[in-house]
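Novice: Output the structure for:
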Amino acid sequence: MVPEGWTEEYVKGLVRSLDAGVSVNSEDDGNENATHKILKTSCVSYGYFKSDETKSVIEQSEIARLREPVIANSIIISRMNTPALVGANAYVEIALNNTYLPDRLWQLKPKNKVVEMRWLAYWLGSAHTRYRLSNLGTGTSGSMKNITKSDVLNLALLVPPLPEQKKIAQILSTWDKAISTTEQLLANSQQQKKALMQQLLTGKKRLLDENGVRFSGEWKFVVFSDAFKIANQKSTQVKSSDYLSFGDVPIVDQGQKLIAGFCNNSEHYKDIPVIIFGDHTRCIKWVDFAFCPGADGTQILVSRSTLDIKFGYFLLSHVDIPNLGYSRHMRVLKELEFKIPSDLREQHSIAAVLTLAENEIKKYEQKLDALKQEKKALMQQLLTGKRRVKVDEEAA
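Specialist: Sure thing, here's the model as predicted:
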């Protein structure tokens, strides 16, 4: 059903052209003196145009081959990428001087007064359209897909009147600004935590004790076995094939996510808190709730009497463990030495400060996730006409 006042169109009827760049030799060196740049495919990977995702084109013969400059009020589209990112696009508001497209990117150029390009970029970036483009993609490799110009230009869509397009784009742009601001706050918090860890976990910065006196006790070196103990309980482990989407007990394994799934096992790990170390992945997790561990590569660590366990968690998070691929990394961990304060009170104080920094990061991560989910739901409503916007009479 077509919303009142909307029309059925094809992308090709809304734009002037869809143009491709060319493949040239470039240098990924961040050369500030380079007069010509070429975009990386990653400039549109996540729906926002990253103007600094470029390579330098140095050779005059390669510069002469450059074809499509990045113009204002256009949309950059990834024609070749992974199944999840093929068709990824972003709106370009301002032209970039001497910056050009590679052959893996297209530029959708506007047709005057026919469509609001920022609105069209939101429509192209919607979950529904991205799903359609990914399904249209072809390729012999399972890791890469290609779409054609015809795939993009022949997409059918419902188009609201131009004033409504502009209003929708304005609303969604406000959400983008909130997301961008939160992302920057998150990045700042992550950087601050990293700097704090570098200072506090090496003794370069000493904290004050409960009496306001700076800790001055010496630090000592300990080997892994003097600080940590492996406390795996095989009877509580759950195979990945037995993970449930819902259940009474969360499962923590060596993957990136804190909770990988659920189970309803009556026997689970209750002696908390513990540290989880991913034997294959090198992931470090703090777990302070009852759980079942994953069966493969999930190592449960507890601290010995010389170590505050939360301090131990941050200590392991700060250690640089070389990537050995899918090999076991516990053997590397067992060979390391750790420098720790002799005074448990200082360890506890350091852990408390770093916990506050970590909680700040979690707060922004949760806020960012909520904003993205809310924007996604709003896009689905506004771009389909299920929810209409009010347009000023003057604008209409």
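Novice: Only C-alpha atoms from now on, for both contacts and neighbour counts.
Specialist: Noted.
Novice: Can you show me the strands along the stretch 51-200 of the chain?
Specialist: Counting by DSSP state E, counting those that start in this stretch, the stretch 51-200 of the chain has strands at residues 54-57, 74-78, 80-81, 89-92, 99-100, 105-110, 145-146, 156-159.
Novice: helices and strands around the second one, which ones?
Specialist: Strand 74-78 sits against strand 89-92, strand 105-110, helix 117-124, with contacts defined as 3 or more CA pairs under 8 Å, 6 or more residues apart in numbering; DSSP states H and E.
Novice: Could you export the ones you listed to TSV, including columns for mean neighbour count?
Specialist: Below are these laid out as TSV (neighbours: other CA atoms under 10 Å):
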stretch	mean neighbour count
strand 89-92	25
strand 105-110	23
helix 117-124	23
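Novice: compare with the first, here's sequence two:
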Amino acid sequence: QEQYFNSNEGYKVISIGNYSEAGTYVETGNFISKSYHKQVERYILNSGDLAMILNDKTAIGTIIGRVLLVDKDDTYVMNQRTMRLTPKQEVSSKYIQLLINSDFVHSRIVGMAKPGTQIYVNTDDILNFTLYLPIVKDEQDAIASFLLDFEKEVATLNQRLNKTRQIKQGMMQELLTGKTRLVNRNLKEVVHG
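Specialist: Model prediction:
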């Protein structure tokens, strides 16, 4: 498929570089022109599909077995060593994504990895892998929604923490260079210049 790659437009190519340790998509700028639709048709992913990476460049397996949730039809095409998982209609794709990317399941997948230039798992390893999940899809969706909301809250708090650290660094620089002075020992009054 690599002979079809370009960096401008078309289907976004999902390959090893697109997976983060958290199981989120990393943009790499690799595309396959839609004019090659017939040649890549069987690799085109659909909304709700999960793309799983079957190998890892690291010996500890930071991304092996991670899955990306495809959110749009006719947008992504999978490259080599990527496996398409299409959940049954009664199974929540978001729940499966969170479950497979969880530390518990990920460590089990890493445990199945075979050695090589890059560690890897086979499609049969994944097809024979057992996952336990709530029977009712509504419960799966509710759990996924709760966890995703929680993830967003953690991300917001981390952003706030990083911003506060930046402000602290700026204040330290100003206070330690004498650019800003503390007039009141209780830190209630700051004088600039």
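Novice: Any idea what the TM-score comes out to?
Specialist: The TM-score (TM-score structural alignment, normalised by the length of the second structure) is 0.71; 174 aligned residues with a CA RMSD of 3.5 Å.
Novice: Now tabulate the strands of the stretch 51-200 of the first structure in a markdown table and tack on distance to Lys194 of the first structure.
Specialist: Below are the strands of the stretch 51-200 of the first structure laid out as a markdown table (distance: least, CA to CA, whole Å):
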| stretch | distance to Lys194 of the first structure |
| --- | --- |
| strand 54-57 | 27 |
| strand 74-78 | 34 |
| strand 80-81 | 32 |
| strand 89-92 | 31 |
| strand 99-100 | 34 |
| strand 105-110 | 35 |
| strand 145-146 | 37 |
| strand 156-159 | 46 |
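Novice: Could you point out which of these sits nearest Lys334 of the first structure?
Specialist: strand 80-81 (40.1 Å; CA to CA).
Novice: Give me the contacts around that closest one.
Specialist: For strand 80-81 of the first structure, contacts defined as CA atoms under 8 Å, 6 or more residues apart in numbering pick out Val86, Gly87, Arg104, Leu105, Met144, Lys145, Asn146, Ile147.
Novice: For the fourth one, list the residues it contacts.
Specialist: Right, the one you point to is Leu105 of the first structure. Contacts of Leu105 of the first structure (CA under 8 Å, 6+ apart): Ala20, Gly21, Thr41, Ile76, Ile77, Ser78, Arg79, Met80.
Novice: Aligned counterpart of it in the second structure, please.
Specialist: Here Leu105 of the first structure is matched to Thr82 in the second structure, going by TM-score structural alignment.
Novice: And for its match, nearest residue in space, chain neighbours not counted?
Specialist: Ile53 (4.6 Å; CA to CA, 6 or more residues apart in numbering).
Novice: Can you lay out the helices and strands packed on strand 74-78 of the first structure as CSV showing distance to Ala187 of the first structure?
Specialist: As requested, those are arranged in CSV below (distance: least, CA to CA, whole Å):
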stretch, distance to Ala187 of the first structure
strand 89-92, 22
strand 105-110, 28
helix 117-124, 25
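Novice: Out of these, which is closest to Ile340 of the first structure?
Specialist: Among those, strand 89-92 comes nearest to Ile340 of the first structure, with 47.9 Å by CA to CA.
Novice: elements contacting that closest one?
Specialist: Using 3+ CA pairs under 8 Å, 6+ apart: strand 89-92 of the first structure touches strand 74-78, helix 117-124.
Novice: Go again with 6 Å.
Specialist: Counting contacts by 3 or more CA pairs under 6 Å, 6 or more residues apart in numbering; DSSP states H and E, strand 89-92 of the first structure packs against strand 74-78.
Novice: ok, the alignment partner in the second structure of Thr138 of the first structure - contacts?
Specialist: Here Thr138 of the first structure is matched to Lys114 in the second structure, going by TM-score structural alignment. Applying CA atoms under 6 Å, 6 or more residues apart in numbering, we find Lys114 of the second structure in contact with Tyr120.
Novice: Distance check, Lys114 of the second structure against Tyr36 of the second structure.
Specialist: Distance, Lys114 of the second structure to Tyr36 of the second structure, using CA to CA, to the nearest Å: 34 Å.
Novice: Likewise for Gly65 of the second structure?
Specialist: Distance of Gly65 of the second structure to Tyr36 of the second structure, given as CA to CA: 28 Å.
Novice: How about Ala51 of the second structure?
Specialist: In terms of CA to CA, Ala51 of the second structure sits 21 Å off from Tyr36 of the second structure.
Novice: for Val67 of the second structure, same thing?
Specialist: From Val67 of the second structure to Tyr36 of the second structure the distance is 25 Å (CA to CA).
Novice: repeat for Leu54 of the second structure
Specialist: 25 Å.
Novice: Which one's more surrounded, these two?
Specialist: Remark: of Leu54 of the second structure and Tyr36, Leu54 carries more neighbours, 26 against 13, as counted by other CA atoms under 10 Å.
Novice: neighbours around Asn6 of the second structure, how many?
Specialist: 16.
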